[in-house]
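> can you look at this prediction? I've put the sequence above it.
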Amino acid sequence: MTRVVVAGTAFGRIYLDAVSAAPDLTLAGILANGSDYSRDCAARYGVPLFGSVDDVPGDVGTACVVVRSGALGGQGTELAQAFLRRGVHVLQEHPVHADEIAANLRIARANEVAYAVNTLYPRLRPVRRFLAAADVLRRRQRLDFIDAACNSQVAYPLLDVLGRMTGGLRPWAFGEAHSAERQPFSSMHAEVGGVPVTLRIQNQVHPGDPDNHSYLLHRISVGCEGGVLSLADTHGPVLWNPRLHSPRDETGRLMMAGPGTERLDVPSTVVLGEEAPGTYHQVFAELWPDAVAESLRALHRAAAEPNRRMTDGQWALGVSRMWSALTARIGMPELVEPPEPEPIPLADLLAVKGTA
């Protein structure tokens, strides 16, 4: 059983749930600043609260650093490096600047341990299904285009997902970002893995409530000769739209039925997978912790395979460099202070009927 310590109790709560639920992991403690909330967290999980890396016992094998990195003005990278120097494997929550990643990889190599940046979202079950389906497309046909939208705060993992879709990050490029008055999204043309990409990014943030007020997290479509594969939302579902193509008869008219139109006898949209999207309660309690557990398993595979560490490290550097280039293009986010959004009752939408 690998003993794991989690640093941070804000988003770190997801990591605490992940480690606590994993059969092959043991939560050894929490590293935090000693606030009342952190003490309550430690009591709730029945583990000790540590005030510094030096206080963590020597039998801890893995540390999850869920504290803001230097890229966001936090101490997360310093904590990661302190653990790495102690010979502890480290999973650090994104975003992390490429220079910090490079330094962390050097320290990890010197101490023969694994280090990884967790972008989380590529490990979500619906995103994994989407990536697996995209791999089927890529192996059979050329990917012709990608259309992607996200909030700027989750652009870092979006780039990770796009690179996995296309089979590699390079070649990549970002065009000029364009925005208009009263338009919440900026748009740009880009290229990832040699595939043309249209990006739409909601580059807005509420200064007093930065984790809310996104219109969406991620929405991605990828098209090829055979059709369009879509991730309707970060949390699913995955949709397949086979391309509409009707043969013509001897008069030149499109054929809509009969022999020769077998390709039309398929659903116009197919939901891939049997797992329906869950509630946001389930997202927080199940889907995200499951993704963290997947990331920890990947870290431990890398710990056992030095060559994988190098490959994963280069990938993490590439994603971070792309993110820096993208943020330079879109600039600082617009500060907005909208009121709390008014929910629309699902029953009202389900009751809608088509008009004559």
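Arrived safely, thanks for sending.
> drop to CA atoms for contacts and neighbour counts, all remaining ones
Will do.
> SS state for residue 214?
The three-state assignment at residue 214 reads coil, by DSSP: H, G, I helix; E, B strand; the rest coil.
> and it, what is it in contact with?
151, 202 (Cα atoms under 8 Å, 6 or more residues apart in numbering).
> state the distance from it to residue 268.
Between residue 214 and residue 268 the computed distance is 30 Å (Cα to Cα, to the nearest Å).
> which residue, other than its chain neighbours, is closest to residue 322?
residue 159 (7.4 Å; Cα to Cα, 6 or more residues apart in numbering).
> just residue 332 next, same as before
Leaving out its chain neighbours, the residue that sits closest to residue 332 by Cα to Cα, 6+ apart is residue 203, at 7.7 Å.
> just checking, the one you found touches residue 183?
No. If you go by Cα atoms under 8 Å, residue 203 and residue 183 don't touch, sitting 10.3 Å apart.
> ends of stretch 214-229, what's the gap?
Stretch 214-229 end-to-end distance (Cα to Cα) = 23 Å.
> and for stretch 132-149?
This stretch, stretch 132-149, spans 20 Å end to end (Cα to Cα).
> name the residues that touch that stretch?
Contact partners of stretch 132-149, identified using Cα under 8 Å, 6+ apart, comprise 165-167, 195-202, 217-226, 229.
> A strand includes the residue nearest to residue 322, no?
No. With three-state DSSP as the criterion, residue 159 is located in helix rather than a strand.
> residues in contact with it?
319, 322-323.
> separation between it and residue 172?
Counting by Cα to Cα, the gap from residue 159 to residue 172 is 10 Å.
> what do these two both touch?
With Cα under 8 Å, 6+ apart as the test, residue 159 and residue 172 both reach residue 322.
> shouldn't residue 57 be within a strand?
No. According to three-state DSSP, residue 57 belongs to no strand; its state is coil.
> before we move on, back to that, what about the residue nearest to residue 332, how many residues nearby?
Applying other Cα atoms under 10 Å, we find 22 residues neighbouring residue 203.
> just the buried ones from the contacts of stretch 132-149?
Among these, the ones that count as buried by 16 or more other Cα atoms under 10 Å are 165-167, 195-202, 217-224, 226, 229.
> ok, the residue nearest to residue 322 to residue 312 distance?
15 Å.
> kindly report the same for residue 245.
Using Cα to Cα, one obtains 41 Å as the distance from residue 245 to residue 312.
> the structure to be compared is supplied as follows:
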Amino acid sequence: MRKLKTVVCGSTFGQFYLEALSRDKEHFELCGLVAGGSERSEKCAENYGIKLYNGIRALPEDIDLACVVLRSNVLGGKGTELAVELMKKGIHVLQEHPIHPKDLIFCYRTAKESKVFFKTGNLYANLPEVKKFTRCAQELNRRQKPAYINVRMAAQVSYPGIEILMQAMGSIHKWSLKSSVKDNGPFVILSGTLDDIPVTFEIHNEIYPQDPDNHMYLLHSISFVYKSGRLTLEDTFGPVIWNPRMHVSTELYERGKVTGSFPEYMKEVSASVLGEFEGCSFQRLMEEVWTQAVLGDALSMRGFVLEEENYACKAQREIMCSQIWNEITKDMGYAKMIENCRHCVVTAKELEAVIEAAE
């Protein structure tokens, strides 16, 4: 089985890629880190026993795959330019989101001209609870059309949020945003339709410039509302909850007594956590869950490269995702810059003590 000789570009979030690829020596050979030569980059190269490259010109000619984990052009970085240069050198590219739709189309065009594969990474879609939610939503969609969708997310992770939404719906053929509420707290509220289904986006649109990847009130929380109930991805890391719709037949009141026999559907519990779920620490999320999700993206890319899987549909979905994301970001406007942020900790044990004290 041929291993893909792989390099990682970027040493911040790129550390998850380094860890993921180093764990799968059957499918990947981690050959180096492309970074600016900071102390952090030197530590990464030393920790994983790989060579540190200050630019792609110094890369060996036999590199198969590059994971570009740098800010793209739309975020003021040079990730997209680097991805294009790598593809022109005959290297397949897996690039971290978000990517502007025009840049994304250009990347796919470059990949075709260079006879390589290109793909955007989205570890969130590979997370266990997200996959559970999308599978359940797809099954419910086959039975009933959603009556309403609510999406809550942070602006920093809105791009993968759209990808999760697209997977849950199966496909999105048309969309429109009709109204917005801004400057009324930390969340921007957008409303519109996705394939004629009413949808509301509640987006936390604040950024602390000194630490832009933190201080989000949430990552993702998505609810699909049906005539039969409500399916909710409570958090990016779960749980997935099913709330059957409450229905009390008028016939039950006719008997003049609230006790007695009830129909089977009223014996269902009012809320169910679907599948096996156990909350895990943020430490385990970083060390295991995120790393495994990143590896899932890399293995998907490997399938395109070695098995020459047809990825035309995937490319079309990615472009549509980028277009929807771009429209949403335009409507929600620039993020509000906030100051003097610090991390606050309240443990579940503290809250449980409040409950116990009240009993």
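Noted; the coordinates are in hand. If you're wondering where the values come from, they're calculated on a predicted model, not measured in any experiment.
> if we can go back for a sec, alignment lookup: the residue nearest to residue 322 of structure 1 to structure 2.
Under the alignment (TM-score structural alignment), residue 159 of structure 1 pairs with residue 162 of structure 2.
> where's that match relative to residue 193 of structure 2, distance?
Counting by Cα to Cα, the gap from residue 162 of structure 2 to residue 193 of structure 2 is 13 Å.
> and what of residue 246 of structure 2?
For residue 246 of structure 2 relative to residue 193 of structure 2 (Cα to Cα), the value is 26 Å.
> so what corresponds to residue 319 of structure 1 in structure 2?
So residue 319 of structure 1 corresponds to residue 321, using TM-score structural alignment.
> so who does its match touch?
If you count contacts by Cα under 8 Å, 6+ apart, residue 321 of structure 2 has them with 159, 162-163, 166.
> that's a strand at it, yeah?
No. Counting by three-state DSSP, residue 321 of structure 2 falls outside a strand, being helix.
> roughly how far apart are it and residue 97 of structure 2?
Counting by Cα to Cα - residue 321 of structure 2 and residue 97 of structure 2 are separated by 11 Å.
> rewinding a little: conserved subset of the contacts of residue 159 of structure 1 in structure 2?
For those, the subset whose aligned partners also touch in structure 2 (both residues aligned by TM-score structural alignment, their matches' Cα atoms under 8 Å) is 319, 322-323.
> in contact with residue 52 of structure 1, which residues?
Counting by Cα under 8 Å, 6+ apart, residue 52 of structure 1 makes contact with 31-32.
> can you check residue 320 of structure 2 too?
Not one residue lies near residue 320 of structure 2 by Cα under 8 Å, 6+ apart.
> tell me which element residue 200 of structure 2 falls in.
Under the criterion of DSSP states H and E, residue 200 of structure 2 resides in strand 197-204.
> returning to what we had before: map the residue nearest to residue 332 of structure 1 onto structure 2.
Match for residue 203 of structure 1 (TM-score structural alignment): residue 205.
> for its match, give its distance to residue 177 of structure 2.
17 Å.
> now do the shared contacts for residue 321 and residue 97 of structure 2.
Shared contacts of residue 321 of structure 2 and residue 97 (Cα under 8 Å, 6+ apart): residue 159.
> ok, the most centrally placed residue in structure 1 - contacts?
Closest residue to the average C-alpha location of structure 1: residue 121 at 2.3 Å, with Cα atoms, centre = their mean. Residue 121 of structure 1 makes contact with 127, 157-158, 161, 234, 291, according to Cα under 8 Å, 6+ apart.
> just among these, which is most surrounded?
Most surrounded of those: other Cα under 10 Å gives residue 158, at 26 neighbours.
> so that one makes contact with residue 152?
No. Using Cα under 8 Å, residue 158 of structure 1 is not in contact with residue 152, being 9.5 Å away.
> what does whatever helix or strand residue 95 of structure 2 lives in correspond to over in structure 1?
Counting by DSSP H and E, the element that carries residue 95 of structure 2 is strand 92-96. Aligned using TM-score structural alignment, strand 92-96 of structure 2 spans residues 89-93 in structure 1.
> quick revisit: next, the mean deviation of the strand holding residue 200 of structure 2 compared to structure 1.
When structure 1 is overlaid, strand 197-204 of structure 2 sits 1.1 Å from its aligned residues on average, using mean Cα distance after the TM-score superposition for structure 1.
> residues contacting that strand, please?
146-155, 158, 186-193, 216-218.
> please report how far the alignment partner in structure 1 of residue 300 of structure 2 lies from residue 341 of structure 1.
Under the alignment (TM-score structural alignment), residue 300 of structure 2 maps onto residue 298 of structure 1. Plainly put, residue 298 of structure 1 is 37 Å away from residue 341 of structure 1 if you go by Cα to Cα.
> what's the answer for residue 197 of structure 1, then?
31 Å.
> likewise for residue 67 of structure 1?
28 Å.
> also residue 2 of structure 1?
From residue 2 of structure 1 over to residue 341 of structure 1 the distance is 42 Å, taken as Cα to Cα.
> contacting residues for residue 187 of structure 2?
202-205.
> change it to 10 Å
152-155, 181, 201-206, 217, 332 (Cα atoms under 10 Å, 6 or more residues apart in numbering).
> helices along structure 2, start to end?
Ranges of helices within structure 2 are 14-23, 39-48, 79-88, 101-114, 128-143, 158-169, 250-254, 282-284, 290-307, 312-332, 348-358, based on DSSP state H.
> coming back round to it: tabulate the kept ones among the contacts of residue 159 of structure 1 (TSV), appending distance to residue 60 of structure 1.
Shown next, in TSV, are these (distance: Cα to Cα, whole Å):
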residue	distance to residue 60 of structure 1
319	29
322	33
323	32
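> need the residues that contact stretch 252-271 of structure 2.
Against stretch 252-271 of structure 2 from outside (Cα under 10 Å, 6+ apart): 229-231, 241-249.
> filter these down to the buried ones, ChimeraX style.
Burial among the contacts of stretch 252-271 of structure 2 is assessed by 16+ other Cα under 10 Å; the matching ChimeraX selection reads:
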select :229,230,231,241,242,243,244,245
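> nothing else from me, thank you.
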